[in-house]
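Participant: prediction below, plus the sequence it came from.
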Amino acid sequence: MSVTRAALPNRGLMALCATLLLTAACAKAPDLPQTYDFGGIDPQRHFMAVQTAKDMRAKGQRVWCVPFARNVSGIQIRGNAETWWGKAKGLYPRGDAPVVGAVMAFSATRSMPMGHIAVVSDIVSPREIRVDHANWKRNEVSLKMAVIDVSDDNDWSAVRLESQPGAFGSTYPINGFIYPTGG
């Protein structure tokens, strides 16, 4: 057997390895495993976030969605709500499935130019959740507000919120959900 023929199997093996590496490099792992569980919302953290908002209102200070969501979720992102989705990339897992304790990131719109964020507090059904958030109603904290997925593809890219009992309002675009990485 010549040296040239002996090298052929190695070339084939190298080509196979290169193909596998390229395939693996191009594949996208899911942002969130199906069994993702970080424990939901910490009751003490939630209590402190609500209490802080009450104290701020009592002092005549504004209550905003960002500090409230940061205090409840533990996700340490700063800046206006519309920046959270982009800032979370590479820092926190992101996806399109609601999970208790995750931050739902609303896209900026003409009527909501700074975006909005809310913390998922309950999963009611595959197309309905409850959220806790601040400043949906000016300077107030809203707890367990119903949210329904009205997206055409059932992917939570468009939602409506029950701002008044029994009445769901306008449709809002959603970037997705930012998942805390633990306590």
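Facilitator: Yep, it's here.

Participant: all contacts plus neighbour counts: C-alpha atoms, from now on.
Facilitator: Fine.

Participant: which residues touch the longest helix anywhere in the chain?
Facilitator: With secondary structure taken from DSSP state H, the chain has its longest helix at helix 3-26. Defining contact as Cα atoms under 8 Å, 6 or more residues apart in numbering, one finds that nothing outside helix 3-26 touches it.

Participant: next one: stretch 157-165
Facilitator: Counting contacts by Cα under 8 Å, 6+ apart, the residues touching stretch 157-165 from outside are 96, 145-151, 168-176.

Participant: which of the residues you listed fall within strands?
Facilitator: The subset of the contacts of stretch 157-165 located in strands under the criterion DSSP state E comprises 145, 146, 147, 148, 149, 171, 172, 173, 174, 175, 176.

Participant: just the buried residues of those residues.
Facilitator: Buried residues within the ones in strands among the contacts of stretch 157-165, counting neighbours by 16 or more other Cα atoms under 10 Å: 145, 146, 147, 148, 149, 172, 173, 174, 175, 176.

Participant: second one coming, line it up with the first:
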Amino acid sequence: MIKNAVAAFLAFFAVVALPTAAQARLQCVTYARQISDVQLSGNARDWWSNAAGTYDRGQKPQAGAVLAFSGTRAMPYGHVAVVRKVVDDRHILIDHANWSGPGMVEKGVMAVDVSAAGDWSEVRVWFAPTKSVGLRASPAHGFIYPRTVTADASAAKSAKG
């Protein structure tokens, strides 16, 4: 009886504790939807246009916003990452998946605005294999703000004004 109970527990634990193939190959879009209040569909390259009329968009980073990257030859489906913390006007910490390795989740990694205009249109992102903020800049559209972030920012402006 005890052997059966132990065997059943171990079988259950193996199913629950082991990552599934989907978890091992987590994509940036799936991860961004899981951890943010921005709920869009489509490839990452489409999020910026898909957000129009549903979410506010802009060029200033805010915690909780989604940074939407353009599609390029190197990343044809684009990329999305969630802002964890704003360090200053040109540095943020992001949470994202599938950047430094297939399905790899990274939390609190550096992203740097390297655009001439300071508008987050060219971004370098921490890349674990090189232990640097990347060898190339990636084009980005800007930030998609969840309604909760937009409401909080508006309330803060009203309180100051």
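Facilitator: Structure received. Given the structure is predicted, the values throughout are model-derived calculations rather than measurements.

Participant: re the thing from before, residue 60 of the first structure: which of the ones in strands among the contacts of stretch 157-165 of the first structure is nearest?
Facilitator: Minimum distance to residue 60 of the first structure across those is 24.3 Å, recorded for residue 145 (Cα to Cα).

Participant: who touches the closest one in this structure?
Facilitator: Residues near residue 145 of the first structure by Cα under 8 Å, 6+ apart: 130, 131, 132, 161, 162, 163.

Participant: can you point me to the longest helix in the second structure?
Facilitator: Selection of the longest helix in the second structure by residue count, based on DSSP H, yields helix 2-17.

Participant: would you map the helices across the first structure?
Facilitator: If DSSP H is used as the criterion, the helices of the first structure fall at 3-26, 43-58, 65-73, 84-88.

Participant: most tightly packed of those helices?
Facilitator: Stretch with highest mean neighbour count among those: helix 65-73 (a mean of 23; mean count of other Cα atoms under 10 Å).

Participant: read off where it ends up in the second structure.
Facilitator: Aligned using TM-score structural alignment, helix 65-73 of the first structure spans residues 28-36 in the second structure.

Participant: residue 62 of the second structure against residue 86, yeah?
Facilitator: Yes. Counting by Cα atoms under 8 Å, residue 86 is a contact partner of residue 62 of the second structure at 6.4 Å.

Participant: of those two, give the one with the bigger neighbour count.
Facilitator: Residue environment comparison for residue 62 of the second structure versus residue 86 gives the larger neighbour count to residue 62, 22 against 18, counting by other Cα atoms under 10 Å.

Participant: need the counterpart of the more buried one in the first structure.
Facilitator: With TM-score structural alignment as the criterion, residue 62 of the second structure lines up with residue 99 in the first structure.
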